[in-house]
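> Take this sequence and fold it.
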Amino acid sequence: MPFRWTRVLALLLLGIGTRAQAIEVCDAPPRFGLSQAAIAIVRAACEEHRQWMRPFIDRQGRLASLRVTEAESGNLADHGLVPWQRVAGYWRESGTLSQVVGEPGAASCWAPPGNRFTDNDCRAFLIDTPWSAAFVSWVMTRAGVMNFTRSPRHIDYIRAAFRDGGSGGPYRFTDPTIEKPAPGDLLCFIRNRRQVMGFAGLNAALASRAGVPNQSHCDIVVAANVGGDRTLHLIGGNVLNAVTMRQLDLDRSGRVVLPLPRVSEDGGDATGPGAECTPAQPDQCNFNRQDWAVLLKLQVADPAPAAPAAPPPVDPQPLPQVPPAPEAPGQAAAPNTPPAAAPPVEAAAPLKSGE
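Here you go, the predicted structure:
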């Protein structure tokens, strides 16, 4: 074989080997040491991401893939699952739909699909109403996380972590620039503000109960630094109208490198890349530039293993009866009594030194 073709074949084999080594973080086995609660949360979020055909925002904040969105009537990855009906299921099964029953179209999402009027009414509600908190609540319900504040508003369970995190709540309110994210955690940002709030501002607002933001968003951490790639992988609902993964950088210590936040100058929705994102300024197009303000650390302890059952009590066995001695001629029978105990044996005297 000529040298040129040998070299081409070697390069092809090298490329095949490189591709074979790539693995989706959601397909990797759980990291050693994760709690069962964290594993269940990651599994539920990853399964939904697979259903939505794995859209993601890369580390540069660019949308790299988006194949289906919330209002469509096509199929998700498993045929028979329709996107808008799946979102309606997040609302119903999380218990959050009953909290917004007064919103136009919400009541129609209780009806089974198939009626044109209620279908269209429900789809309009799903398009007009943010469902990211309903998705997080659904994941926590699916994972069986106890005492989680299920709500259509992220700020409700952020507030619960601030208030109850130190006294048995499932999440603890922490600074994302200090604590290291791990699977099962929630990383949250504040939306639609003209000024950056950050952890200090959010902490102060919750402590004083004044100026608490009512618009926020949380993503679920599903993987961190897999294979030493220094990448944080998160999954959120209603991110660009789908269940979307987001990638953020980690530093060498494992802490998230938060992008420079972008604020909303006109008070509008600040979750997009902003008006400065144009074909002439692609460096300004970054969906990861948010006001990341809090890391909710999962602190659910797995139930302690049950103590082994005590062995059943043993019934005391009766002492064996000593058979009577045979009678000698002209002698009375001996009583049926156990033999007398042997006299105790004296312990040997201890050896003296030198003996």
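> Going by C-alpha atoms from here, please, whenever you check contacts or count neighbours.
Will do.
> Which positions within the helix or strand hosting residue 41 qualify as buried?
Per DSSP states H and E: residue 41 is located in helix 36-51. Residues 37-46, 48-51 are the ones in helix 36-51 that count as buried (16 or more other Cα atoms under 10 Å).
> ok, now stretch 258-265?
258, 259, 261, 262, 263, 264.
> Turn the residues you listed into TSV, columns for distance to residue 240 and secondary structure.
Converted to TSV, the buried residues of stretch 258-265 look like this (distance: Cα to Cα, whole Å; DSSP: H, G, I helix; E, B strand; the rest coil):
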residue	distance to residue 240	secondary structure
258	20	coil
259	19	coil
261	18	coil
262	17	coil
263	18	coil
264	18	coil
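> Sequence B follows; please return its structure for comparison with A:
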Amino acid sequence: MAPGYARRHMPRRNAFLFFPHRADFARAFIGTLCLAGAPALALALAAPSCLDTAMQAPAPSRALAMATFAVQEHEAFGGQSMDAEGRMTEAGDSEAEDTRRTVPSLAPWQRVLRYWEAVDPRLPTQVRFGGLRPANRHLLMQALNEATAGRLQGMGVGPDEGLESNELRAVQVALARTSVIDTPWSAAFISWLARQAGLADDEFVFSEAHVDYAGAAWQAGAEEAAGRPTRYAMRACDLRRTPPRAGDLVCQARGAGAELDTFDKIGEVLATRDTGGEALPMHCDVVVAVDATGFDAVGGNVLQSVTRRRLDFAPGTRWLDPSYLPEGCTPGVAGCIDRHMSRQPWSLLLQWR
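Now for the predicted structure:
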């Protein structure tokens, strides 16, 4: 037999024959792309799972629970709202206010401290005062505890010196309220909602940074696309190609200046960044309602409150209207709707799996 005869005359086999199912081939190919350093392309090829889930699968019960808790917190904060053009239509309570809408309810600053418990009960700690570094409110309280009236009198100081218990409590509250103001809490809000919905530590990254749980969702999507198991609750999808459901998170890298204004660009960062790594300013809202013309989303620390905003679909579609995007259209030009405060580089959807 001449050299190469067998190779030339053997029946050509389709690559799919090496895999019992085409899905197995697709998963293996996508996994190879991930290993080869093409994460955005790999997840783009896996995008049908995002679209299929959005169009065919109802939102899971825990996703609906997350949306319900978000609505409740929005109401507890006074119902601050923005219309589809990004204009505030209802002013709510600010983060540091001490107002209580009912006698047993928590004040806004207390609610924010409760959100932080989902991340770390010791947070927030920052107290800014104009110095190069902020002070730590816990260390400040330790120092003040040394100056109570009872302690000073025990050291021989006069009876009119030092802080009484009510005065110490007042300073403690003032420091807590200051720390609430001085520390961004939007990711803590999302983390608290996730815990309230029943997610465990292997299903969600509870963090003070949106990028941490977004990166974990990106990794979960890559694992899923490669056919490997993951318990993470969400996957990363392209918001511009995937309709949201209640409970999903809609995200953006803060401001167009971040230059991470597309799914592919932000994916390049999420695919390689370790949890707790370099800072990446982001913001995410949780979708609480979807209808034929758009959706409502609730976010924390939006204009110093828990705010509900309306985002419209492009007419006749289930896709976010491009006028919300910095490059979508030019405000002031005929046919371009000015979205004001909602005009942001929305690109990432964290979809419940």
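> circling back: kindly name the residues of the second structure that line up with the helix holding residue 41 of the first structure.
Aligning helix 36-51 of the first structure against the second structure (TM-score structural alignment) gives residues 61-76.
> So what touches the matching stretch?
Stretch 61-76 of the second structure is contacted from outside by 80, 101, 193-194, 196-198, 246-248, 286-288, 298-299, 306-308, 352, using Cα atoms under 8 Å, 6 or more residues apart in numbering.
> so where do the helices sit in the stretch 101-250 of the first structure?
Remark: helices assigned in the stretch 101-250 of the first structure by DSSP state H, counting those that start in this stretch are 116-128, 132-143, 154-164, 198-208.
> So which bits of the third one are buried?
Within helix 154-164 of the first structure, the residues scored as buried using 16+ other Cα under 10 Å are 154, 155, 156, 157, 158, 159, 160, 161, 162, 164.
> Could I get the residues you listed in CSV, plus columns for distance to residue 107 of the first structure?
Shown next, in CSV, are the buried residues of helix 154-164 of the first structure (distance: Cα to Cα, whole Å):
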residue, distance to residue 107 of the first structure
154, 22
155, 24
156, 22
157, 24
158, 27
159, 28
160, 27
161, 30
162, 32
164, 32
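> closest to residue 83 of the first structure among these?
residue 154 (22.1 Å; Cα to Cα).
> So which of the contacts of stretch 61-76 of the second structure belong to strands?
Among the contacts of stretch 61-76 of the second structure, the members found in strands (DSSP state E) are 80, 286, 287, 288, 298, 299, 306, 307, 308, 352.
> now these in TSV, with distance to residue 171 of the second structure and neighbour count?
As requested, those are exported to TSV (distance: Cα to Cα, whole Å; neighbours: other Cα atoms under 10 Å):
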residue	distance to residue 171 of the second structure	neighbour count
80	29	24
286	35	28
287	38	29
288	37	26
298	32	26
299	29	26
306	26	30
307	29	29
308	32	26
352	43	24
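> so who does the residue opposite residue 187 of the first structure in the second structure once aligned touch?
Matched across to the second structure, residue 187 of the first structure falls on residue 250, judged by TM-score structural alignment. Residues in contact with residue 250 of the second structure (Cα under 8 Å, 6+ apart) are 239, 244, 284, 285, 286, 287, 297, 346, 347, 348, 349, 350.
> Buried members of these into PyMOL, please.
Buried members of the contacts of residue 250 of the second structure, defined by 16+ other Cα under 10 Å, are picked up in PyMOL with:
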select buried, resi 239+244+284+285+286+287+297+346+347+348+349+350
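> out of the contacts of residue 250 of the second structure, who's nearest residue 143 of the second structure?
Closest to residue 143 of the second structure, out of all of the contacts of residue 250 of the second structure and judged by Cα to Cα, is residue 284, at 37.3 Å.
> surely the closest one meets residue 254?
No. Using Cα atoms under 8 Å, residue 284 of the second structure is not in contact with residue 254; the gap is 9.7 Å.
> Residue 88 of the first structure and residue 129 of the first structure, how far apart?
Remark: distance between residue 88 of the first structure and residue 129 of the first structure (Cα to Cα, to the nearest Å) = 11 Å.
> Neighbour count: the two, which is higher?
Ranked by neighbour count (other Cα atoms under 10 Å), residue 88 of the first structure and residue 129 place residue 88 first, with 23 against 16.
> just checking, the more buried one touches residue 109?
Yes. With contact defined as Cα under 8 Å, residue 88 of the first structure and residue 109 form a contacting pair (6.1 Å).
> list residues touching both of those two?
Contacts common to residue 88 of the first structure and residue 109, judged by Cα under 8 Å, 6+ apart, are residue 122.
> for the first structure, what spans make up the strands?
Using DSSP E, the strands of the first structure run over residues 56-57, 63-65, 171-174, 186-190, 216-224, 231-236, 244-249, 291-298.
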